[in-house]
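Pasted the sequence and its predicted model underneath.
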Amino acid sequence: MIQHRTIETNGVNLHIAEAGEGPLVVLLHGFPESWHSWRHQFAPLVEAGFRVVAPDQRGYSASDRPSDVTAYSILHLVGDVVGLIHALGEQTAFVVGHDWGAPVAWHTALLRPDVVRGVAGLSVAPAPRGEHPPLELVKAAYAGRFYWTYFNQVGVADEEFGRDPKATLRRFVYALSGDAPGEPGIHQALIEPGTAWLEQLAAPTEQPDWFTEFDLDELAKGFAEGFTGGLNWYRNLDRNWELTAAFAGASITVPALFAYGDRDPVAYFPGAPELIANLPKLVPGLRRPPVVLPGCGHWTQQERPAEVNRLLVEFLSELRDEQA
């Protein structure tokens, strides 16, 4: 049975969901999500002999939401993961992340390989640090239309998404899923100047089987106070680039796994296809080539729970046995 409690670490209170006994596995959600996005992974991982913990990361749901935008840097987020592992009485853990949780997982493995026994990322591959700030690059490439630019207009996306959180999440989840009509691509991440993003996203005709009305209600509860906490992660993109200068050229050396859906818009972001193709060379610890899930959109572990669970159980069990 999944239990809930609050852990104080790294200067914040984090709500966690936990179950099982054994080696620790930390599951990190993305935007706009919560621990609930991992609901399908708990039972299989517990049955495989793992202790599973999924936090609401800072800025989300029942966890603290610092008011200072700079409190959402990648170093703060990695600090939360490391602090959580230690607060749970462990020295090391396996770390798994989806969407924004994936960069947090990748950076935790990069910056603290002594703490991470293995790392898995879903949807977002580990990108090397570029030569220029990321917001500068996307502004130039897409004339300010890329959604990162929109999210960095303080208060704009906050107001649009916060008007009706449930309606926002319903459309957001559907539009980026494998069920949405049309071909996936960068066009789904572009916003016409002076328009609202939600108006450009495909509206669902019915709720997908893998994301029920109950799931939507559970997710919406965490955004009753708005989306600013999660949006603040995007408002640190350039600052993260500055803070990680010392790690330019460094590689993730711990055992790694990456999987994504072939209908995930993120797979078509600038440089993403080339990055995924070269991942075996860029990530020495990668245990197998990137895994492609046919017909799957952005919400990897929710849309394809059986396939993702099989991948995670195999990957983590193999590492546990090797490291025993």
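Received, thanks.

going forward, measure contacts between C-alpha atoms and count neighbours the same way
OK.

Identify all contacting residues around the longest helix seen in the chain.
Using DSSP state H, we find that the single longest helix of the chain is helix 305-323. Residues outside helix 305-323 that contact it (C-alpha atoms under 8 Å, 6 or more residues apart in numbering) are 23, 40-41, 44-45, 48, 94, 117-118, 120, 255, 257, 300-301.

Make a markdown table from the residues you listed and add secondary structure to it.
Converted to a markdown table, the contacts of helix 305-323 look like this (DSSP: H, G, I helix; E, B strand; the rest coil):
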| residue | secondary structure |
| --- | --- |
| 23 | coil |
| 40 | coil |
| 41 | coil |
| 44 | helix |
| 45 | helix |
| 48 | coil |
| 94 | strand |
| 117 | strand |
| 118 | strand |
| 120 | strand |
| 255 | coil |
| 257 | strand |
| 300 | helix |
| 301 | helix |
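
For the residues you listed, give me a markdown table that also has neighbour count and distance to residue 286.
A markdown table is the format used below for those (neighbours: other C-alpha atoms under 10 Å; distance: C-alpha to C-alpha, whole Å):
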| residue | neighbour count | distance to residue 286 |
| --- | --- | --- |
| 23 | 17 | 21 |
| 40 | 17 | 24 |
| 41 | 22 | 22 |
| 44 | 16 | 23 |
| 45 | 22 | 21 |
| 48 | 16 | 22 |
| 94 | 25 | 14 |
| 117 | 21 | 13 |
| 118 | 26 | 10 |
| 120 | 25 | 9 |
| 255 | 22 | 6 |
| 257 | 23 | 6 |
| 300 | 23 | 19 |
| 301 | 23 | 19 |
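
and which of those is nearest to residue 101?
Residue 101 has its nearest neighbour among those in residue 120, at 10.2 Å by C-alpha to C-alpha.

hang on, the closest one packs against residue 105?
Yes - here residue 120 lies in contact with residue 105, judged by C-alpha atoms under 8 Å, at a distance of 7.4 Å.

can you list residues touching both of these two?
By C-alpha under 8 Å, 6+ apart, the residues touching both residue 120 and residue 105 are 95-97.

second one coming, line it up with the first:
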Amino acid sequence: MTLAHDIAGDGPCVILLHSSVCDRRMWNPQWELLVDAGFRVIRPDFRGFGETPAPTAGYDEARDIRDLLDVHGIERAALVGSSFGGRAAQEFAARWPSRATRLVLLCPATRLLEPTDDLRAFDAAEDALLEAGDIDGAVDLNVRTWVGPAADDSTRDSVTRMQRRAFEVQLAAPDVAADRGDFDLRQVSAPTLIISGAHDLDGMQRVAEFLTERIPGAVHRRLDWAGHLPSVEDPARLSPLLLEVLREPAST
């Protein structure tokens, strides 16, 4: 199955990978900016988000990224991943290092660390609300937890719609286990920038530190104004930084 996606522009490829709180619409503030800057830009919806159906068999997000690039005959790309998308991006870059020209990981998740107490508490609260059938409460919990103080009401409304859509798609589908491949972060060869937000949960900031220690040559930048979703919370501050990084010479 090919992920639902948008593609536009010419030049070096950049693939934008969304958070699990959102879908590909989260990149609206960066989409035209990157296309106009001379990049070929792809933004997919992962399985169970936006316009991509939930999985019906074992799935692997990194392999889905590889397959999407193959569909368009794209051998190499820069990967920009937010949270869950950052997790998929790091796995892709570790498993197929020659295909990643650059990594920008925005408040990334990872499969390689046990969750901290604050992340476990969030998961437990979300599970309890969903088991009680309180979708509104689960959506509100996600928006309150993951959208930082720099965001305006319009942004919070947008994230609310995207999170609700994810719950609608996923809760209507059977529970299917992932079938993800193993990976070794030491294999990542792409220049890597890891961004964390000062207002994010402590557990996510620990992930940023962990990945910076494990990915060869990775650079960590902490944004004092950001929560968990800086690309939507304040695009005017995040987008120029993203553009600056992507314009640096690509990995060879």
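Okay, I see it. Computed from a predicted structure; not experimentally measured.

Flag every buried residue along the longest helix of structure 1.
305, 308-309, 311-313, 315-317, 320 (16 or more other C-alpha atoms under 10 Å).

Ok, stretch 160-175 of structure 1 next?
Applying a neighbour-count criterion of 16+ other C-alpha under 10 Å, one finds 160-162, 165-166, 168-175 buried in stretch 160-175 of structure 1.

again, but for stretch 174-183 of structure 2
residue 183.

Could you look up the SS state of residue 220 of structure 2?
Relying on three-state DSSP, one would call residue 220 of structure 2 strand.

contacting residues around it?
Listed by C-alpha under 8 Å, 6+ apart, the contact set of residue 220 of structure 2 reads 193-196, 208-209, 212.

Most neighbours among the residues you listed, please name it.
Within the contacts of residue 220 of structure 2, residue 196 tops the neighbour count with 28 neighbours, counted by other C-alpha atoms under 10 Å.

three-state assignment of that one?
Once three-state DSSP is applied, residue 196 of structure 2 turns out strand.

And residue 295 of structure 1? What does it align with in structure 2?
When structure 2 is aligned by TM-score structural alignment, residue 295 of structure 1 is paired with residue 225.

so that match sits in a helix?
No - with three-state DSSP as the criterion, residue 225 of structure 2 is located in coil rather than a helix.

And it, how far from residue 30 of structure 2?
Using C-alpha to C-alpha, to the nearest Å, residue 225 of structure 2 is found at 19 Å from residue 30 of structure 2.

Then residue 136 of structure 2?
28 Å.

And residue 10 of structure 2, by the same measure?
Residue 10 of structure 2 is 16 Å from residue 30 of structure 2, by C-alpha to C-alpha.

Over to residue 53 of structure 2?
In terms of C-alpha to C-alpha, residue 53 of structure 2 sits 25 Å off from residue 30 of structure 2.

Same question for residue 146 of structure 2.
19 Å.

How about residue 5 of structure 2?
Residue 5 of structure 2 is 15 Å from residue 30 of structure 2, by C-alpha to C-alpha.

any chance of the shared contacts of residue 120 and residue 105 of structure 1 in JSON lines, with distance to residue 150 of structure 1 and neighbour count too?
Listed next are those as JSON lines, based on distance: C-alpha to C-alpha, whole Å; neighbours: other C-alpha atoms under 10 Å:
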{"residue": "95", "distance to residue 150 of structure 1": "30", "neighbour count": "29"}
{"residue": "96", "distance to residue 150 of structure 1": "28", "neighbour count": "26"}
{"residue": "97", "distance to residue 150 of structure 1": "24", "neighbour count": "25"}
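
From these, pick the one nearest residue 56 of structure 1.
residue 97 (12.2 Å).

any idea how far stretch 9-17 of structure 2 is from the chain center?
In terms of C-alpha atoms, centre = their mean, to the nearest Å, the centre of stretch 9-17 of structure 2 is found 15 Å from the chain centre.

how about that stretch, which residues of structure 1 does it hit?
The aligned range for stretch 9-17 of structure 2 in structure 1 is 20-28, by TM-score structural alignment.

buried set for that stretch?
Using 16+ other C-alpha under 10 Å as the test for burial, stretch 20-28 of structure 1 gives 20, 23-28.

Ok, stretch 74-86 of structure 1 next?
Buried-residue list, stretch 74-86 of structure 1, by 16+ other C-alpha under 10 Å: 74-85.

Give me the residues contacting that stretch.
The contact list for stretch 74-86 of structure 1 (C-alpha under 8 Å, 6+ apart) reads 7, 9-10, 57-58, 91-93, 104-105, 107-108, 115, 236, 240, 243.

Please identify which pair of those residues lies farthest apart.
91 and 236 (28.3 Å).

Mind jotting down where the strands sit in the stretch 1-150 of structure 2?
5-8, 13-17, 40-44, 77-82, 100-106 (DSSP state E, counting those that start in this stretch).

To residue 155 of structure 2, which of these lies closest?
Nearest of these (C-alpha to C-alpha): strand 77-82, 15.7 Å.

now the shared contacts of residue 120 and residue 105 of structure 1 in TSV, with distance to residue 212 of structure 1?
Formatted as TSV, those follow (distance: C-alpha to C-alpha, whole Å):
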residue	distance to residue 212 of structure 1
95	27
96	24
97	22
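
out of these, who's nearest residue 232 of structure 1?
Residue 232 of structure 1 lies nearest to residue 97 out of those, by C-alpha to C-alpha, at 18.3 Å.
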